[in-house]
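Peer 1: Below are the sequence and a predicted model for it; my questions follow.
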Amino acid sequence: MTTNPLDDATLSPFHKKLALFSSGGPFLDGYILSIIGVALAQITGQWRLNESEQGLIGASTLLGIFLGAFAGGWLTDKFGRKTLFTVDLVAIIVFSAAQFFVGDVVWLIVLRLLIGIAVGADYPIATSLLAEFSPRKYRGPLLGLYVTMWFVGAAAAYIFGEMLTGLGEGGWRWMLASAALPALAIVLARIGTPESPRWLAKVGKVEEANAVLEKVYGPGVSIADLPEEVKEGFNVRALITSGYGGRMMFVTVFWTASIVPLFAVYAFAPAILGALHLDGSMAQVGSAVITVMFMVGCLLACLVVNRMGRRPLMIHSFLWSGLALLLLGLFPSAPTAIVMALFIGYAVLIGGTQIMQWVYPNELFPTEIRGSAVGLASSLSRIGAAIGTYLVPVALSGLGIGVTMLIAGVITLLGAGISLVWAPETRGLSLAESAALGGKSSSRSRPVGLSQP
């Protein structure tokens, strides 16, 4: 294994701050997608929403993420990471605050769509920046901690949502508008973040790249220390026309299998727990507890991702969490303690797949197309997530909670099969090594494009 000052750097205060500020995007995503589940309990009664309208409100943000993730990925590859790192959050502030004044279903759906576009754009921007600054030893855990903040945001949404319910009929307006406050704090924290030296080197801004490298890594570090990966000359067409198409297929399919059940559950967690005999405030408290367990699962996955390896972690995570959902589906009338135990088991065990959503895409693609690849994978995976979220209220009323949970379990177990066949191992590799076609990443079986002879 070759060494260089970037890939083998120690974890500095700069890296820690960048990881924290970057994680603001998933925090807001978790908050925004979860607070709507609490707010809908009030909105549905006041506006007399039917099941289709509830589904559209829940799915609109995911559709926005679908649009925003690819757009943000393309923009960050073309114009850099730094500026877009703050601009997208300004949009979240504006559209979140506007929800307070919304007067009908159509405008609420439109605003949720626009918020989703801004949230989706932040994912490829922030993760590309974090991956390109992170030393190889810490890249997996830092990207894993990034997604952990999604669950912190979701837990905060359930807690504050329950508090704001006490404001009466207008409580849901305060719930939806409240996302503007953490978004403002994150924007202020991100000011002053430097541009990625890998991206600067790619576009020929040598002096700027050297200045950033010296500031972050110390005197004497320059673009000469960057691996050859930044000079390969790929563009976004490589996602389709080269061997990277196989990698894109793998990332998109496993990501979809991971988030379809999770996002569907999160958008309607109080309703699902209510169907499992946890009603009223107990459903809200149960949602918050399960969310904390999701966070615990991600933290545990971060601790073992380097020891266990990317591939085994994801296979086991899919397998055991899928079994927990199947048991929920088979025994929906089980005692409350067992229902909560199975939900908590799913929450903890699915953590491995959650952190790999951001580790794999950033490790399997080169700097030139990293943002576009992450954005496209995020966008494509949200198609299934949006469909799943839209169908949850329909499935709950038409099929029942047992069948709904069985479907979620089957999708999760399909993820285990996909990982067993396709997942590569990138543990301990530099970005150049893991992103290179025909490089050192390995698995027993890969889709076309994960390696070439």
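Peer 2: Alright, I've got the coordinates.
Peer 1: CA only for contacts and neighbour counts going forward, please
Peer 2: OK.
Peer 1: Which strands or helices does the helix or strand residue 29 falls within pack on?
Peer 2: According to DSSP states H and E, residue 29 maps onto helix 24-47. With contacts taken as 3 or more CA pairs under 8 Å, 6 or more residues apart in numbering; DSSP states H and E, helix 24-47 sits against helix 51-79, helix 105-133, helix 136-164, helix 171-177, helix 180-190, helix 244-267, helix 269-275.
Peer 1: Can you get me a residue count around the spatially closest residue to residue 118 that is not a sequence neighbour?
Peer 2: Of all residues not flanking residue 118 in the chain, residue 88 sits nearest, at 5.2 Å (CA to CA, 6 or more residues apart in numbering). By other CA atoms under 10 Å, 23 other residues sit near residue 88.
Peer 1: what about the helices and strands packed on helix 24-47, which gets the closest to residue 433?
Peer 2: Residue 433 sits nearest to helix 136-164 of all the helices and strands packed on helix 24-47, at 10.6 Å, using CA to CA.
Peer 1: So which bits of the closest one are buried?
Peer 2: Going by neighbour count (16 or more other CA atoms under 10 Å), the buried part of helix 136-164 is 136-162, 164.
Peer 1: Below is an additional structure, to be compared with the one above:
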Amino acid sequence: MSNIVLRGVHDVVSYIDSRPKISGRAGLIWWLALGGLFLDAFSNSALAAGLGPMTKDLHLSAIQVATLTSLASWVAIVFNPIGGWLADKYGRIPPLIIAKVLALVGAGLAAFAPSFEMVMAGRFFVGAAYGIDFAIAMALLAEFTPARFKSRLNTWQGVWYTAVSSNLILAVLFYNMGVGAAIWRYAVGSAGVVALIMFIFQLTYLVESPTWAARKGMLERAATYMTKIYKEPFVAADVEDRAPILNQATKGFANVALIFRGIYLPRTILAGTVQMAQSIQYFAVGWYLPIISLTLFGQNFVVATLGALVFNLFGILGGFMSPQIGKFFGLRKASALGFGAVFVMLVILGLFYETMPIFLAFLVPSLFILFHSGGPGANGKSLSTLSFRSELRAGANGIIGAIGSTGAALGLLVFPILKEDLGLGPTFLILSVVPLTACIICSVIKWDPTRTSISPDEETNAPQFKSDVALATALVK
């Protein structure tokens, strides 16, 4: 078998794009990255299923509940860009492994915590793991996904709801085991088991992104990674035969400024808007579905948890449908349509939740989750992942992820306070402003990475630090 010569990042991207499917070692890496996202969702939602019993067990006030549930998102705001910077500078794999260790530590601290303060410490580590992991895992997924399968990145949304639903099922099992008010300890402790499993598998089977290595000028390493992943002999071309690296960003952490310049600015605004708005609406409503279920269906824990599970099954359906929805409409238009539908559902809940018959009390929140997961819930991270070149991708995901984490933190913080002060109906109506605003912005900005044939790694008019002339050219184009 003759060697396949790599002259530069174009050859790496072209080979990956030519693959008929995501299979073999590449497929295993793809699903292991998604497995990390499963852990992120599982860890984040572990508190939700047992939040009611925890509130009683630790005698928490509404402010303490809001602080505790939002802490991981506040921490993720800081660690999102840190994780992205580490991944763009040192590679995708080391920070992913570190994130699993942090998740394991966080789960252990929370599960055995004797006090509210120790649970807070555990959630700090969970937030750090989530912040580091998510931006990098999405970047890794993008760099192993052929261009014609771009919309498959939205699969993460289905994985998210599968993790949340798994938590709810476990909560019912733990409840039937008679663990009483300590049920929340079992829920957060089970996240530690998942973290340990993912640590072992990712440490064993993940391989560094060859696209990242090629963009960083390490073509020999890229060839080694390609050989290991695709089981074909790749070699780097002689130095004099290599293609130049276009617009390579070499300023380290300062690279983040590039995503707010030139052609990248509207992409950042669009992805940031979708990220923040979907985070607010999900973490203010979707995350609290077990608590909302208690309000809608009474104080029976099993009935309320099963009600929340039904809602999240619609999330699984929408999440796994989102790749096809994104492929059909494009990520931007699918986001706009999803936000519009979510706005309508929140208005209906706000006006009629107290008087709705039981079937509508199930149907409307279920449709909220379906429209959210099928559209904007998945698209924010996919938009940011697909809009920037490789040495900026994880960093951009980190910055835009921090924007999303800010939305999550606001949603988690605001919902219990508004609910206690104003009631559930007015809270839904206030929150409906968020998807309406996002729908308008998504309708105005026209960028969509699934509707262009040029990879961001090969764009010739991307902004860079080299000169003011380059910036001016990028702005004009």
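Peer 2: On my side now, so go ahead. Please read these numbers as outputs of a predicted model, since none were measured by experiment.
Peer 1: Outside of whatever helix or strand the residue nearest to residue 118 of the first structure lives in itself, list whatever touches it.
Peer 2: Residue 88 of the first structure belongs to helix 84-98 when assigned by DSSP H and E. Helix 84-98 of the first structure is contacted from outside by 76, 111-112, 114-115, 118-119, 121-122, 125-126, 176-181, 183-184, 186-187, 190-191, using CA atoms under 8 Å, 6 or more residues apart in numbering.
Peer 1: Can I get the helices and strands packed on helix 24-47 of the first structure in TSV including distance to residue 34 of the first structure?
Peer 2: Putting these into TSV (distance: least, CA to CA, whole Å) gives the following:
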stretch	distance to residue 34 of the first structure
helix 51-79	9
helix 105-133	12
helix 136-164	5
helix 171-177	10
helix 180-190	15
helix 244-267	6
helix 269-275	8
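Peer 1: List the residues that contact the aligned residue in the second structure for residue 298 of the first structure.
Peer 2: By TM-score structural alignment, residue 298 of the first structure lines up with residue 319 in the second structure. Contacts for residue 319 of the second structure (CA under 8 Å, 6+ apart) come out as 154, 155, 156, 157, 158, 159, 161, 370, 373, 374, 378.
Peer 1: Across to the first structure, which of those residues hold up?
Peer 2: Among these, the contacts conserved in the first structure (both residues aligned by TM-score structural alignment, their matches' CA atoms under 8 Å) are 154, 155, 157, 158, 370, 374, 378.
Peer 1: Could you single out the nearest of these to residue 364 of the second structure?
Peer 2: residue 370 (9.7 Å).
Peer 1: To which residue of the first structure is that closest one aligned?
Peer 2: Per TM-score structural alignment, residue 370 of the second structure is aligned with residue 348.
Peer 1: Verify the contact between that match and residue 292 for me.
Peer 2: No: at 9.1 Å, residue 348 of the first structure does not count as touching residue 292 under the criterion of CA atoms under 8 Å.
Peer 1: which one of those two has more residues nearby?
Peer 2: residue 348 (25 against 22).
Peer 1: Can you tell me the SS state at that one?
Peer 2: helix (DSSP: H, G, I helix; E, B strand; the rest coil).
Peer 1: Without its sequence neighbours, what residue ends up closest to it?
Peer 2: Nearest one to residue 348 of the first structure, counting by CA to CA, 6+ apart, is residue 297 at 3.8 Å.
Peer 1: Next, work out how far apart the counterpart of residue 46 of the second structure in the first structure and residue 94 of the first structure are.
Peer 2: Using TM-score structural alignment, the equivalent of residue 46 of the second structure in the first structure is residue 35. Noted for residue 35 of the first structure: a distance of 17 Å to residue 94 of the first structure, by CA to CA, to the nearest Å.
Peer 1: Give me the range in the second structure that the helix holding residue 88 of the first structure lines up against.
Peer 2: Mapping helix 84-98 of the first structure onto the second structure (TM-score structural alignment) gives residues 95-109.
Peer 1: After superposing, tell me the mean distance of the matching stretch to the first structure.
Peer 2: Taken over the aligned residues, the distance from stretch 95-109 of the second structure to the first structure averages 1.4 Å (mean CA distance after the TM-score superposition for the first structure).
Peer 1: Then stretch 28-44 of the second structure?
Peer 2: By mean CA distance after the TM-score superposition for the first structure, the fitted stretch 28-44 of the second structure averages 1.9 Å away from its aligned residues in the first structure.
Peer 1: And stretch 155-164 of the second structure, by the same measure?
Peer 2: By mean CA distance after the TM-score superposition for the first structure, the fitted stretch 155-164 of the second structure averages 1.3 Å away from its aligned residues in the first structure.
Peer 1: what does that stretch contact?
Peer 2: Here stretch 155-164 of the second structure makes contact (CA under 8 Å, 6+ apart) with 34, 37-39, 41-42, 45-46, 312-313, 315-323, 373, 377-378.
Peer 1: same thing but 7 Å
Peer 2: Defining contact as CA atoms under 7 Å, 6 or more residues apart in numbering, one finds that stretch 155-164 of the second structure is touched by 34, 37-38, 41-42, 45, 312, 315-320, 322-323, 373, 377-378.
Peer 1: do the same with stretch 406-422 of the second structure
Peer 2: For stretch 406-422 of the second structure, the external contacting residues (CA under 7 Å, 6+ apart) are 62, 66-67, 69-70, 73-74, 77, 276-277, 279-281, 283-284, 427.
Peer 1: switch the cut-off to 8 Å
Peer 2: Against stretch 406-422 of the second structure from outside (CA under 8 Å, 6+ apart): 62-63, 65-67, 69-74, 77, 275-285, 287, 424, 427.
Peer 1: ok, and the closest non-adjacent residue to residue 32 of the first structure?
Peer 2: Nearest one to residue 32 of the first structure, counting by CA to CA, 6+ apart, is residue 179 at 6.7 Å.
Peer 1: any idea how far residue 207 of the second structure is from the aligned residue in the second structure for residue 74 of the first structure?
Peer 2: Using TM-score structural alignment as the criterion, residue 74 of the first structure maps onto residue 85 of the second structure. Residue 85 of the second structure sits 19 Å away from residue 207 of the second structure, going by CA to CA.
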